[in-house]
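K.L.:
following is a predicted model, sequence given first.
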Amino acid sequence: MFSSLKVRNYRLFFVGQVVSNIGTWMQRIAQDWLVLSLTGSATAVGVTTALQFLPMLLFGLYGGVLVDRLPKRRALLFTQSAMGVAGIVLALLTLTGHVQVWHVYLAAFAVGLATVVDNPARQSFVSEMVGPDQLQNAVSLNSANFQSARLVGPAVAGLMITGVGTGYAFLFNGLSFVAPIAGLLLMRARELYVVERAPRGKGQLREGLHYVAGRPDLIWTIVLVGFIGTFGFNFPVYLSAFADDVFHAGAGSYSAFNTLMAVGSLVGALLAARRGTARMRVMIGAAAAFGTLELVAATAPSLWLFALLMVPIGMFGMTINVTANTSIQMGTDPAMRGRVMALYMMVFLGGSPVGAPIAGWITDAYGVRAGLAVGGAIAATAAVLIGLVLARVGGLRLSVGWNGGHPHVRFVPRERREELTAAA
């Protein structure tokens, strides 16, 4: 389960990310709380979140082009330093009492700009640290790392905001970037897997898009992640409405739903690390199970049943994420990896701003149970249809037969269809 941690360079990276991810979750909570305190407006909180994700939507593909051209370790040293400086400046403004809401907006936008390069660089740098044999394990542990921080960071932020103030949460986040920067500086360059960088030239963005368009395994994986990210992952809309409008249980239950989902996500990431290989059938099966469980949760009659369903939903959601991420990285030419990962992250992260208003409209018009059911139905349908497309592209057919008196359903090569039909 933890085999990639035997690689010294990845171990340094992993430890740095543990500290930094906790700080990042602390800043997310503190940032929203500060904006709400300054303005009293939930809309202003939404503007802050939008400003942080807007650069990825606008410039994400260009960030991928830069990542393919630049040495990734050097690029990460720059982006991690920039995000650390943004946190420290916001901390100083808050602690001295000079902070205004536009300062928070500017800091969120600056972090978003750094993320345009940082996100694809971090994703693709993993393969340079561990190589192809340990890639899924390392990607899975990165996800487990992030989910663990999601459990710890908000709790610590809440205590810090209550005890000493919002400014110290920003300060912790800014200083937390010392850990990943130190890890990057301590790495042994000779132990990194050499990847040929793309030369500077015209048309590289278009070249990346053409590369993906000519690879059905990549494009359909990204399409599936796009459907699920847009329609299935709108949990801030669904969970708050279930807590207040359906079960009338308040903020405590909303927090419990999120915690249980984070636990499931952590389990999913660790199981993916243990599997060691990225199989398309695992991704398709997880996507179908994820959508089906959302449909079941939409009809859950009690709070406790709904809460318990958050664990497997989180687990299958993380399985989709890890398997898609790994299969795309392993199936992509290293010289194209930055551009392809940038497209993947843009589709995955960009789905929420599109899907959340749709989910909110359905919830307001027809109720939150209908909203969650529609999201689950779209996710499950997309999984089945894209699974059939990928099977056809891979020269497979769906075989239904009997084995030992039990129905047996699986994909088999087309040329074996007649043999299996005769045997059945």
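P.N.:
Arrived safely, thanks for sending.
K.L.:
rest of the way, CA atoms for contacts and neighbours
P.N.:
Noted.
K.L.:
the stretch 251-400 of the chain: strands as residue ranges?
P.N.:
For the stretch 251-400 of the chain, applying DSSP state E, counting those that start in this stretch gives strands covering 396-403.
K.L.:
next, the one to line up against it:
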Amino acid sequence: MATATAPRVDWNLIWAQRGFRYFFVAMFVSLFGSGMNFAGVSWYILAATHSTVKVSWQVIVMTIPGLFVPFLGGVLIDRFDRRYLGVLLDLVRGLFVLLAAYIAWRGHLQLWHLYGMTLITGTGSAMYWATVNALVQEVIPPSQFTGANAAVLIGVQSGMLIAGACVGFLYNTAGIAGILAIDGATYFVSAYCLYRVRQGYVSPRDRQKYPREFNEATEATAEALESGEMPEIAEAGLSLAVYADMREGFVYLREQPLVRALGITHSIMMAGVVSANVVLVALANDILHAGAPGLGFLEAGWATGAVCGGLIASQLPGAKRMPLYVAACAVLAAGHMATPFVAFLLGAVTMQLIFGFCRALGGVIAQSSLMSIVPKHFMGRTQSAMAIFTTVVQLLMSFALGWVSQGAGLIAGYALLALLYTGSTISAIRARQLMRRASS
């Protein structure tokens, strides 16, 4: 097994890649819009219904597609040009968000419109993030995976930072229609940037790069599709090839305990971040009494910490990465237990800053380690498997947080989040042990 190395980050080399510069802008713009959408819609639902359960349904609806889409999505990501897949997903999501913005502008917006829009964008996102994470491998030198992941995370969190700083104030002026319109427009900007990442069609299944990757089912399918003859064989062969690819991916993950441990830890952290929105909105409204601007400050604090965490993670020596990975998970667990007792805005923003820092630190370490370990032709299926597990945890946590917070209070809700991050700490300890064993 290849182990993760920690070469020195060369920012000049990273930013010299024209494709990566476009990729960075795409992530920044996309997350600016998505951050405004998520916070704005959550606040709109809470203001309209005064129910954390209804807010949790937004997270649930966004998450459900992740149970099904990645099974096929991982295969598609490892078969077709990841750039074109990303562009297509951006365009489709942008159209539906703009449609919801138009309905809101006309004054006919109902909750089911928002849930429907969220379901569609969630379906796209279930495949989109695995796609772009795999695409990073193709546009950056392997020696710079850590720096590239840090740069992407900084772009993502910078977009979230500006969105968080603006969303509360824009909500009070432009309303939900304005926020959705901005988000819809950002999808088209992101699609354009992804399109400019490179030229031509690049298949992850290049025979010259991966000569042993094609099995008999794939070869028969390719011959039938290229010749245009025997469509029945082509159709049946394609099904067999897709099934074979899925099985191959599961076999790979079963044989890689380090990849599983890193993936599980990262998935739990991701699920915790998304599902925490259920209680974060209630924290701003019920404990801090800060309204929509207060929610914006909380989101901005989280994103500021994430930007700092990404910058620091990119400079860490290899020997310190896994110990800090474990420490970041432990801080998230302890911090969420304490959060509902911090009843003033500055303190709550500081807590969010710490959480963002820890999440970014852990995310960069996990993703860069995975990119150093996982072969390119397995990355799509690996990312999709992580997305499926993340989805399961998000669904369970969103259901639980909505009901527990409404029935037993926010303290119980945050205690549940602390328990989740305790699980990620245990998994991170396991990953560290396996990493040390693999490198010895």
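P.N.:
Perfect, I can see it now. As the structure is a prediction and not an experimental result, all values here were calculated from the model.
K.L.:
overlay them and tell me the TM-score.
P.N.:
TM-score of the superposed chains, computed with TM-score structural alignment, normalised by the length of structure 1, equals 0.78; 397 aligned residues with a Cα RMSD of 3.7 Å.
K.L.:
which residues does the equivalent of Phe389 of structure 2 over in structure 1 contact?
P.N.:
Alignment note (TM-score structural alignment): Phe389 of structure 2 maps to Val347 of structure 1. For Val347 of structure 1, the contacting residues are 222, 225-226, 229, by Cα atoms under 8 Å, 6 or more residues apart in numbering.
K.L.:
which of these fall within strands?
P.N.:
With DSSP state E as the criterion, strands contain none of the contacts of Val347 of structure 1.
K.L.:
hang on, the earlier thing: tell me how far the match of Phe389 of structure 2 lies from Ala121 of structure 1.
P.N.:
Applying Cα to Cα, to the nearest Å, the value for Val347 of structure 1 to Ala121 of structure 1 is 16 Å.
K.L.:
if you drop the residues flanking it in sequence, what lies closest to Ser81 of structure 1?
P.N.:
Phe177 (6.9 Å; Cα to Cα, 6 or more residues apart in numbering).
K.L.:
map that neighbour onto structure 2.
P.N.:
Checking TM-score structural alignment: Phe177 of structure 1 goes with Tyr187.
K.L.:
for the nearest residue to Leu345 of structure 2 once chain neighbours are set aside, list the residues it contacts.
P.N.:
Counting by Cα to Cα, 6+ apart, Leu345 of structure 2 lies nearest to Leu288, which is 6.1 Å off, once chain neighbours are set aside. Leu288 of structure 2 makes contact with 294, 343-345, according to Cα under 8 Å, 6+ apart.
K.L.:
filter these to the buried ones?
P.N.:
Neighbour-count burial (16 or more other Cα atoms under 10 Å) is assigned, among the contacts of Leu288 of structure 2, to 294, 345.
K.L.:
quick one: which two of the contacts of Leu288 of structure 2 are the most distant?
P.N.:
Gly294 and Ala343 (12.2 Å; Cα to Cα).
K.L.:
next, count neighbours for Lys320 of structure 2.
P.N.:
Number of residues near Lys320 of structure 2 (other Cα atoms under 10 Å) recorded here: 10.
K.L.:
now it: how far from Gly356 of structure 2?
P.N.:
Lys320 of structure 2 is 19 Å from Gly356 of structure 2, by Cα to Cα.
K.L.:
do the same with Phe38 of structure 2
P.N.:
Taking Cα to Cα, one finds Phe38 of structure 2 at 17 Å from Gly356 of structure 2.
K.L.:
more neighbours: those two, which one.
P.N.:
Gly356 (27 against 21).
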